[in-house]
Each structure stands twice: as structure tokens, then as C-alpha cells.
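Trainee: Need a 3D model of the following:
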Amino acid sequence: MDATPHAPAPRPWRSEAMATLALAWPLALTNLSQHALALTNAVILGWHSTEALAAATLGANLYYAVMAAPLGTAFAAAPMLAQARGQGRLAGGAGRGWVREMRRSARSGLWATLAVLLPSLLLLWFAEPVLLALGQAPGLAALAGEYLRAMMWGLIPFCGFVVLRGFLAAMERPGPALWIAVAGIGLNALLCPLLVFGWGGWAGFGVTGAGLASTLVDSLMLLGLLGLVARDRVLGRFRLLGRFWRPDPARLREVVRIGLPVAGSMLLEIGVFSAAAIVMGWFGAVAVAAHAVALQVAGMTFMVPLGIGQAATARVGLFVGEARPREAARAGWVAIGLGAGFMGLMALLLLAGAGPIARGFVGAAEATAREAAALGALLLTIAGLFQLADGVQAVAAGALRGLKDTRVPMLLAGFGYWGLGMPVGLLLAWPAGFGPQGIWLGLAAGLGAVAVLMLRRWRRMSGASLDRALPARA
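Mentor: I've put the predicted structure just below:
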């Protein structure tokens, strides 16, 4: 089933870079395509009204914060799958033990994700009172609640899609997820404006229509990917959903052990940007809309190093499974270099083109839209300053996940985002008088700190792996 030769010769740096890129570019494009779904919604709602964009931004930030727990458990399956396949390669593909291990890991990832989805969905259902309790304007909170009640059901198929994508990355077959995601962009581009604005004499659903479009597209993407995997001659033999009704307690515990810190790290990072959106709400709808513009663009550039980090998880995990620690260390450093190089280019792009990019998100007819574009350009300039740090921390975290090292990175993220980034942002916003720009300067400081800490952690762990078959866990 796996024809990879046993114990291949160590790859030089250039060969490793090519192997990482071959795996990373479909993963990065898949991430970009998924982000394009949210970007499409933001652009369409921005042309609908500034209030619709602001409300959807508040709702989406709560959505992303709540989804951290199920998404973290979904990501936890990726290193387990990669190391299981590495063990199969070490054995020359003989036997079916590693196949069973991969199937058990994928199924347990799905079970764990479903378990943590239930409280997440409950919280999203009551989004309006949550946002009101956080001090948001009643009109924006009501619109955001409508948006989330339509969008929340797509979280279930989306997390299933992520688990399957981790399986495909471990098998070094990321193509099917990419093609499905690209198809999802086209489908959402048709459904979202139709459901938001209507057609002919039908008025459409407004912000609720954008949420409905997201749910429909996420559901169809999962069904499409399941169909492609089942029909594939090699992938279909794993029977990932075979006996799905039988949980595996031992493997579930491992998913939880790895996944909870991943979920915690994601919650800390997503949460700090979500909290920034809440704080922006205290400055009014214009500040929230400007934050949405900057966040969408920064999020789009982030999708590429995120994909490189996912490739690093797979590459590092494969070499750990094969008991080849030197190659695991090399794979991580190569991926970090690739992520830093790309984000350096994105920093130059944002610094040079912040104004035109921001103006492309909002209609020019409204005075508030012009104000949002001007403020959005300032925030995009700040985003340009932290691009390099954002890329380095994302890829280093992905490489550490390949070692199943997730607890300490979560603590580092907590210190950087909440011990430094948010307090600095609040101090700059009010006592220092920078307003909304101060919040984003604080985010930049937090990301810089996390990047340095993650890089030091990877250096320590990869250095230890040169002397031991498996890296130490601290």
C-alpha cells in the first residue's frame, strides 16, 4: 500500500526544501481557499452596509474563538497520523499494523472533535446575549447573533474536513482537499451574494444569508472530500469511517493529551484577535469595520505559513516515526526558513499597498466607509510590521506539533498574546492615546514575543533530537 523504500538516504537541505514545498503548496492553497470563503463574505457584506460588515466581524471573531477547542482536537490527529505512517515506512510498508494505527487516529480525532463541538454550538446559539454582556451595541449584537445562528452548523463538517486533510497530509496526498476547497470558493461566490442580496423581486436574507452560504459550502466540501477519499484506490483501503460507532478510549486519551494544548494555543491566539475586535467595538462601527479589513488581509497572508507549518508537522512526524531525528530537525528548520521568506515578501507588499488594499473592501458612497478604509490602511501598515514574526511562530509551532510537543508552546503563546500583547495594546489605546492603532501595535508586540519564544523552543527540541531517537518533552 505504501511503496516508499525503506530508510532512504538522508535528504540534503535543498531536497528537503523541495519536498516540503511539494507538500506545503497544496495545503497553503487549501488554507487560502478556506480563508477566501470568509473573505468573500466580508467583501459582500461590506458592500451591503458598514453595519453588516461590523456585525459579521463581531460574530466571526466569536465564532473563531469558540471553534478553537474542536479545531485543536482535529489538528491533534495530524502528528499521530504522520508518525504512524513513518513507522510503516520504517517497516518497509510490511504488515497492516500502521494502517490500523492511522485509521484509529483519524477516527479518534473525529470522535474527540464531535465531543467538544456540543458546548461550542451551545455558546454560538446564544451569541447575542454574550456580545451584549461584552458591551457591544444592541443593534450589532442582534445582527451578529443572526449571522452565527446560520453559520454555526457549518462548524461540524468543517472540523471533519480538517481531520481528513491531516490524513491526506500524512499520506503526502494533499491534492483532493485542495480541489474540493477551490470548488467551495466558486460555490460560495455564487451562493453568498444570492442569499445576501436576493434575486429579482426577492430581498435576500442579509447577514443571515452569508451564514447560510458558509454552512452549505462547508457541508458540501466534507461530503465531496469523503467521496474522493473513498473512491481513491489507495486511500479508500484505509476505510477511515469503518466501525466509526466504536470509540477507541486509549487513542481518544492520546488525542486529548495532544489536542487540548493545541486547542489552548489556538484559543489564546484567536482569542486575542477576537478580544481586539470586542475592544474595537467600544470605538464604534467604523473601528470594527477597519479591524475587519486589516484582519481579513493579515489572515489571508497567514494562510501560507500555516500551510507550511502543517507540512512541517507531517514531515517532522514522518521522520520521528522512522526514528530519523536529524532529518526531523532539518525538516523543521527548512520549513521555518520558507515561512519567514514568504512573510518577508508579504510585509513589503502590505507596507507599500495598504491604502489601495483597504479601499477595495468597502463601498465609496458612505462617509463611514471612507473613514473605515482610511483607518483600515493604518492598521494594515501595522500588520505589515508583524508579518515576519507571524510566519515564524506559525511554522515553528507546526514543527513542534510534529514532535507531539504542544504543552509548552501553549504556555509560550499565553505569555506572548495575553501577558504582553493585549496589555500593551490597551495601554497604547487609552493612556497613550493611540486609539484603535494602539490595539494593533500591542498585537504586533505579542506576535514578536511568541515568534522569539517558539523559535527558541524549536532550537532546543531539535537540538535534543540530534542525540536521541525521540525528542525530550518538557
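Trainee: alpha carbons only for contacts and neighbour counts from here, please
Mentor: Will do.
Trainee: how about the helix or strand containing Glu269: buried residues?
Mentor: In this structure, Glu269 is located in helix 249-283 according to DSSP states H and E. Buried residues in helix 249-283, counted by 16 or more other Cα atoms under 10 Å: 251-252, 254-281.
Trainee: one more to put side by side:
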Amino acid sequence: MSTLKHEIRETFSVGIPLVASQLIYALSGFVGTAMVARLGEDALAASVLVSTIWMTLLVLFFGILNSVSVLVSHQFGAKNHKTISEIMGQAYLLGLIIAIIMVFILLLMPVFLRWSSQPPAVLELARQYMHALIWTTPGLIALIISEQFLAGINRTKLVLRISVLVVPIEIPLIYMLIFGKIGLPAFGVAGIGYGFAITYSITAIGLLFYLLKSPHYRHFKIFNGINRFHFRYFKELVNVGLPMGFMHVIEVSTFALATLWMGQFGTTMLAAHQIVMQFLGFAITLVFAMSQAVTIRVGHSVGEQNVTGVYYAAYAGMLLNFVCAILIALGFYLIPTFFLGLDIDTHKPVNADLVRDASMLLAISGVLLLFDNFRIIGFGALRGLKDTRFPMLASFISFWLVGLTCAYIFSFHFGFQGSGIWWGLTLGIAFGAAIVFIRLRILLKQIDENKLTLIKEMKN
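Mentor: I've put the predicted structure just below:
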């Protein structure tokens, strides 16, 4: 029998390793950018161009592959290991298709980057970086699928151990490949791509070998289904995953457009925006990781046909993350200079305007984070119920229709400038949180009224 105390403990057990793992991986990207900054403005500009495209591809295809943990968690809760084997076979086939598409896009992108009006030196560095990232793709896709499998079977601690082992090796390797240390070639900005390629490839090979040989995992037979095509499971992976991928693209594109608008209000406001986005990004990483934990816990309860567990998994996740979100939001509001001091000297008079604008935006981002907590955790619960199309539609309405419209009106028509953009996005996210919460309540009520009917339909 599920209890709230038990669910909180289980959510922590699944979520904390995912949170820690995501923060560690985010740290490697942050350090890599800092290294590139030492190469000069051309290298940094090329890095920004490529990173924007690369992150858009990642959020799209990572969203699609998130369906692996959803389907696996359902079957794990139902103790159906044979079906997990068949799902994983189709997941790796889907991953192969995604890898081919990503490589094709990366090969073509240098052609389209010529329209960016950047100087030839920047475009050449961007081309080199793009080609280096091509070698990253196979290992990264295999690693994502394998980690989604581990999350689905409630083995998130192994995901954390992988990140703890990989990142301390990855960062020095990237440094050596960028600057040409210990006899290695100096690849410049492309060294980031080659560093990722080496570490992801070796890690993916090692993890797959471990999953095949370890007595804890080999009975799942994750490769047995790869030699035959199961249309049902392949289609289900795509149907569940594709809306999640598009949802992430909608969200990323919204903040990209907001950044372009922010540039209309001067370099100081743009710099303040970029600094605040850095801290908000780390906070949102925590929320997304906990959201995946909620997805997995809901999926397990669905597989077990445990109605009470579905309720507790959804609401315990919201409660736990709200406590974390409100602490972060209070920190953003009460001690902004503590956070800003990590990037700039807050005591220098020359930075006074930047500190003022960034402190204001940081306080607004705290409010945004509180609403985003409920929206993202709600999405996690809906994913666990295999409802991914509604979150995509909700993101479209809340970000593109409500958020961007309000941001434009508040900033350009009402004269609130940078703060208007952030308040507009906050209003859109608040609207999204409300409709997601209503949708979740309706689904949970349907489960309660129909007893196990809805859950059985999802399982079948």
C-alpha cells in the first residue's frame, strides 16, 4: 500500500541522483565555454553559433528519447521484462535513425551559417566545431538511451556514478584538445567536440558492455529485440516522444527570441539577461531532473495498477520541488549579489548598472521558477500517464501565444523594457502551469472514477 511518506522517500531516491547527474553534465558545458573564451572573440562567436544549433538538436531528440524511460517504467512496474527487451531493441533502432538525421543536419549547417553575416574566420571555426560534433553523436545517443533505460528500472544511482566518473576526465581532456597539451594537436574550439566524442563513445561502450554482462541487468536482454522490427513499440516510442521533443524546442526558441528582443534595450540589459539565464538554467535543470523522477514513479504505479501511487507520485513531486524552488527564489530576491558575484565584481562602480538590472531580473526569475516548478512537474506526471500531446499544446499556448505576446506588449508598448519581457514570460508560464494542473486533475479524477480502467488501457 502506498503512503505519502513512502512516495516522498522513493521520489528522493530516484530524483536526487538525476539532479546531481544533470548538474555535473551542465558543469562540463559551462567550463568548456569558459575555456573557449580564452581563444578570443572569433572562437567564442563560433562557439555560440554552434552551441545554439547543437542545443536545439539535443533538446528535440533528447525529448523524443525520453519516451524510453516512460515505456520502460510502465513495464518495470508490471514486472514484464520480456516487453522491456523488445522496447529497448526498438529504442536502439530509433536511436540509429536519430543519429543519422543529426549527422546529416550537422553536415549541412555550415552552408546555412553563411547567412548569419559572420566573418569568414568565425564561419570556418564553426565548421570545424560542427564536424567535430559529428563524432559525438553515436556515443551520445547510445548513452542517452541506456541512461533512460536505467532511469526506467529505478537505477538512477548508476546514472550518477557515470557522470561522476566521466566529467572529471572529460574536462581535462577538452582542455588538452583545445590548447594542444601533452603533445596533442591544438584543435581550438573543435577540441570541445572531439573531447565530447571521445568521452561519450568510451562511456557508452563501457556502459553497454556492463549492462550486457552484469547479473543485475543482463536478464533484461536489452539487445535481443534489435534484430527485428516491432512496429507497435517503435510507433509508441515516437508517439510518446515526438511531442516532448517539440515541446522542448518551443521552450528553447521562446527564450532565444526573448534574448534577441532584450538586445533592443542596450548591452547592459542584454548582459544582465544572459547572467540571469545562466542561474535560471541551473535551477531549471534541477526541476527537469525531478520531473523525470516523477515520470518514472508515476510509470511504476501505472504498471502496478496502483491508483493511490499515481496520486502520491504526482503530488509528492510537486511538493518536494516547490520547497526547493521557493528556497532558490528567496535566494535570488534576498541575496542577488551573492549569485552575481560569481560572474562579475559587484563592488566596482563601473558594474553598478549591470548589478541593478541583473538583480531586478533575478528577482523576477525567482517568481518564474515557482510557476515553472508546477508546470514542469505536472508535465512529468502527464508523461508518466503517456499524455505528451497536451503538454506540447500547453507549451505552444503558454510560451508562444501568451508569454511572447505579453512580453512584447509589456516591454515595447508599456515601456517596461527588459523587466517587461521577463514578466511577460512569467505570466505565460503561470498560465501554462494552471492549465497543466487542471489537465492533471482531470486525468487523476478519471482514474479514480473508472477505478483501474484508464490504467489498464495505458498498460495495454
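Trainee: So after superposing, what's the score?
Mentor: For this chain pair, the superposition-based TM-score is 0.87 by TM-score structural alignment, normalised by the length of the second structure; 455 aligned residues with a Cα RMSD of 3.4 Å.
Trainee: and the helix holding Glu269 of the first structure, how far from the second structure on average?
Mentor: Its aligned residues in the second structure lie a mean 2.5 Å from helix 249-283 of the first structure after superposition (mean Cα distance after the TM-score superposition for the first structure).
Trainee: Just give me how far that helix sits from the chain centre.
Mentor: Helix 249-283 of the first structure sits 11 Å away from the centroid of its parent chain (Cα atoms, centre = their mean, to the nearest Å).
Trainee: Report all helices and strands that it contacts.
Mentor: Contact partners of helix 249-283 of the first structure among helices and strands, from 3 or more Cα pairs under 8 Å, 6 or more residues apart in numbering; DSSP states H and E: helix 50-66, helix 68-90, helix 97-125, helix 285-321, helix 407-414, helix 436-465.
Trainee: redo that, cut-off 6 Å
Mentor: helix 50-66, helix 68-90, helix 285-321, helix 407-414 (3 or more Cα pairs under 6 Å, 6 or more residues apart in numbering; DSSP states H and E).
Trainee: export those helices to a markdown table and tack on distance to Gly353 of the first structure?
Mentor: Below are those laid out as a markdown table (distance: least, Cα to Cα, whole Å):
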| stretch | distance to Gly353 of the first structure |
| --- | --- |
| helix 50-66 | 22 |
| helix 68-90 | 31 |
| helix 285-321 | 12 |
| helix 407-414 | 30 |
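Trainee: okay, now the aligned partner of Phe342 of the first structure in the second structure: neighbour count?
Mentor: Under the alignment (TM-score structural alignment), Phe342 of the first structure pairs with Cys324 in the second structure. Residues lying near Cys324 of the second structure (other Cα atoms under 10 Å) number 15.
Trainee: mind listing what Cys324 of the second structure touches?
Mentor: By Cα atoms under 6 Å, 6 or more residues apart in numbering, the contact list for Cys324 of the second structure is empty.
Trainee: Helix or strand for it, just tell me which one.
Mentor: If you go by DSSP H and E, Cys324 of the second structure is part of helix 307-334.
Trainee: The most far-flung residue of the second structure relative to its centre and Ala272 of the second structure: what is the separation?
Mentor: When distances to the mean C-alpha position of the second structure are computed (Cα atoms, centre = their mean), the maximum falls on Pro349, with 37.0 Å. The spacing between Pro349 of the second structure and Ala272 of the second structure, counted by Cα to Cα, to the nearest Å, is 16 Å.
Trainee: what's the matching residue for Val298 of the second structure over in the first structure?
Mentor: In the first structure, Val298 of the second structure lands on Val316 (TM-score structural alignment).
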